[in-house]
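Asks: no FASTA, just this:
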């Protein structure tokens, strides 16, 4: 039932092929994979699965191909409790991501959007949107992000945006117009540097803060993350864990942060739990393996305090 849904995520669902290399190859260099893992992924899908594991009733809006990969991904989402009735099946290859990393965590990511390119504004059915507590968009086009912001304002919904490659290509002025329609913005350090042409330290983050946002969160890989409300900045704690795979860590981080905000937590607590969620996830291979329940996340935080 639509009225039961608490979180709606909009964006990609992929099949991930995850491999380990001794080193990333140069041009025309042959490199042997130490191992290859096949997992379901895609930023919006990963976010939805993580939210569901944390106890939020979640729906995914996206597109899957009418192929065996699409069937595999949809089956996996349903088994994990995600509401999939808004995933449209299209005559296109399901999205693919090739993810290669080294023992030093150097990483190469190649994506084929495939069926994800078929996502349309018309897929944002208002009957699905109006009852949600949060709309989350991940790696969507600028026009899709704009329309999500417009619809969220219409129904007075809380919204979050995880920036992808297409939005990153916009200039800071155009991107700020889009971000101003959202409540929470997520980006990584590289994205911040690309958009604002400066490093994400406390002064620069406050200087570049989009006025319409409530919260901007920047992940800093092994250094944790920074969150700001435009007046103050908070640095997340870092947790010492064995890193096996960072695929989906940002999606898990965003899901836990959103869960805590929905529950009424302050910025400091939300950031702490989000960092813990990511720390748990990176100990497993694949974007959705090892995701904690709400109780498991709480226990992890308490154990490390």
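Replies: Arrived safely. Predicted model only: the values in this text are computed from it and were never measured.
Asks: CA only for contacts and neighbour counts going forward, please
Replies: Will do.
Asks: ranges for the helices of the chain?
Replies: Here the chain has its helices, by DSSP state H, at 43-53, 68-79, 126-129, 142-155, 165-168, 172-179, 189-196, 202-208, 249-262, 267-281, 294-304.
Asks: out of the ones you listed, nearest to residue 240?
Replies: helix 267-281 (7.9 Å; Cα to Cα).
Asks: report all helices and strands that the closest one contacts.
Replies: strand 225-228, strand 233-235, helix 249-262, helix 294-304 (3 or more Cα pairs under 8 Å, 6 or more residues apart in numbering; DSSP states H and E).
Asks: contacts for it next, please.
Replies: In this structure, residues lying in contact with helix 267-281 by Cα atoms under 8 Å, 6 or more residues apart in numbering are 224-225, 227, 234-241, 246, 248-250, 252-258, 260-261, 287-292, 297-298, 300-301.
Asks: right, so the helices and strands packed on helix 267-281: which one is the most enclosed?
Replies: Most buried of the helices and strands packed on helix 267-281 by mean neighbour count (mean count of other Cα atoms under 10 Å) is helix 249-262; its value is a mean of 25.
Asks: distance from that helix to the middle of the chain?
Replies: Offset of helix 249-262 from its chain centre (Cα atoms, centre = their mean, to the nearest Å): 8 Å.
Asks: any chance of the helices of the chain in a markdown table, plus distance to residue 100?
Replies: Listed next are these as a markdown table, based on distance: least, Cα to Cα, whole Å:
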| stretch | distance to residue 100 |
| --- | --- |
| helix 43-53 | 17 |
| helix 68-79 | 20 |
| helix 126-129 | 36 |
| helix 142-155 | 28 |
| helix 165-168 | 18 |
| helix 172-179 | 30 |
| helix 189-196 | 18 |
| helix 202-208 | 31 |
| helix 249-262 | 15 |
| helix 267-281 | 17 |
| helix 294-304 | 28 |
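Asks: adding another structure so you can compare the two:
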């Protein structure tokens, strides 16, 4: 099994600890897919040219996630501030002149030839890649994290190109869940998943519903738990094709991530470059 993630890389700056940790939805999912058992995981994104970018690349080297087709620009890395409130990560802003803000990734024929070697591509609403989804779809299946973006205009733009749709739905009302799932299916998505915070997750495959509860754990930090859930689900589902066991494994992965700081570890002192 082979997966590639395309999109964001950042460092999450824990203000209370004066430490930063590598992160970003695409990077987090790639790292966790490799940890969970994908034979090969790769990442394409835009790196800044600072010490933070170097730390992210070093962490990917350690996790055996390749990034050979990534770009680098003369700009600082994305570095959102984070505060922990009872173990829950709360973002408190960050600079707006970063590599993530000023450059959008555009895929070349060489990129597409490379991407076609993989079974699935994961990306998200944080990656500014919507305009590239149609051609990625010709190369492999697409997994897409919408986060809290549930507007119909955005669904219509993204859903026709993807196989897996993931949403963060802790703030959604119960009567919003089925219409969201049904809209995604109408637009061509095969599997729709909505994580619901402490209420677990609701998934649908071609209209058949599945419910997954939260696994008990000692919560230290929720950073990256949703990305770990996605990676766990993709790993188990692509390997075995069974919804129930894939969701159970995904819940285990999310619970484990809550037991340590950062999306996947690798703390570094928070200092000026």
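Replies: Now that the structure is in, tell me what you want to look at. Everything quoted here is computed from the prediction, not taken from an experiment.
Asks: care to give me the TM-score?
Replies: Overlay of the two chains. TM-score (TM-score structural alignment, normalised by the length of structure 2): 0.86; 261 aligned residues with a Cα RMSD of 2.4 Å.
Asks: any idea which of the helices of structure 1 is most buried?
Replies: Most buried of the helices of structure 1, by mean neighbour count (mean count of other Cα under 10 Å): helix 43-53, with a mean of 29.
Asks: against which helices or strands is that helix packed?
Replies: Helix 43-53 of structure 1 packs on strand 7-11, strand 58-65, strand 134-138, helix 249-262, going by 3+ Cα pairs under 8 Å, 6+ apart.
Asks: same list (the ones you listed) but as TSV, adding distance to residue 118 of structure 1.
Replies: Output for these, formatted as TSV (distance: least, Cα to Cα, whole Å):
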stretch	distance to residue 118 of structure 1
strand 7-11	10
strand 58-65	7
strand 134-138	15
helix 249-262	22
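Asks: and the ones you listed: which comes nearest residue 46 of structure 1?
Replies: helix 249-262 (6.0 Å).
Asks: next up, the contacts around residue 60 of structure 1.
Replies: 8-11, 44-45, 48, 82-84, 86-87.
Asks: just give me the match in structure 2 for it.
Replies: Mapped onto structure 2 by TM-score structural alignment, residue 60 of structure 1 lines up with residue 43.
Asks: gap between its match and residue 88 of structure 2?
Replies: From residue 43 of structure 2 over to residue 88 of structure 2 the distance is 27 Å, taken as Cα to Cα, to the nearest Å.
Asks: now do residue 234 of structure 2
Replies: In terms of Cα to Cα, residue 234 of structure 2 sits 24 Å off from residue 88 of structure 2.
Asks: residue 71 of structure 2: what's it in contact with?
Replies: 44-47.
Asks: just among the residues you listed, which is most surrounded?
Replies: Counting neighbours by other Cα atoms under 10 Å, residue 47 leads these with 27 neighbours.
Asks: which residues touch it?
Replies: 9, 53, 70-73, 77, 99.
Asks: switch to 6 Å and redo it
Replies: For residue 47 of structure 2, the contacting residues are 53, 72, by Cα atoms under 6 Å, 6 or more residues apart in numbering.
Asks: what is the nearest of the contacts of residue 71 of structure 2 to residue 22 of structure 2?
Replies: For the contacts of residue 71 of structure 2, the residue nearest residue 22 of structure 2 by Cα to Cα is residue 47; the value is 12.0 Å.
Asks: next one: that closest one from residue 161 of structure 2, what distance?
Replies: 26 Å.
Asks: same check, this time on residue 201 of structure 2
Replies: Applying Cα to Cα to residue 201 of structure 2 and residue 161 of structure 2 gives a distance of 23 Å.
Asks: just residue 122 of structure 2 next, same as before
Replies: 12 Å.
Asks: next: residue 126 of structure 2.
Replies: Counting by Cα to Cα, the gap from residue 126 of structure 2 to residue 161 of structure 2 is 17 Å.
Asks: quick one: end-to-end distance for stretch 193-211 of structure 2.
Replies: 10 Å.
Asks: how about residues contacting that stretch?
Replies: Stretch 193-211 of structure 2 is contacted from outside by 166-170, 190-192, 212-214, using Cα under 6 Å, 6+ apart.
Asks: hmm, 8 Å instead?
Replies: Against stretch 193-211 of structure 2 from outside (Cα under 8 Å, 6+ apart): 164-171, 177, 181-182, 185, 189-192, 212-214, 226, 243-244.
Asks: for stretch 146-166 of structure 1, same thing?
Replies: When contacts are defined by Cα under 8 Å, 6+ apart, stretch 146-166 of structure 1 is touched by residues 121, 124, 126, 130, 132-142, 145, 178-179, 181-187, 191.
Asks: check contacts around residue 32 of structure 2.
Replies: Residue 32 of structure 2 touches 228, 231-232, 264, counting by Cα under 8 Å, 6+ apart.
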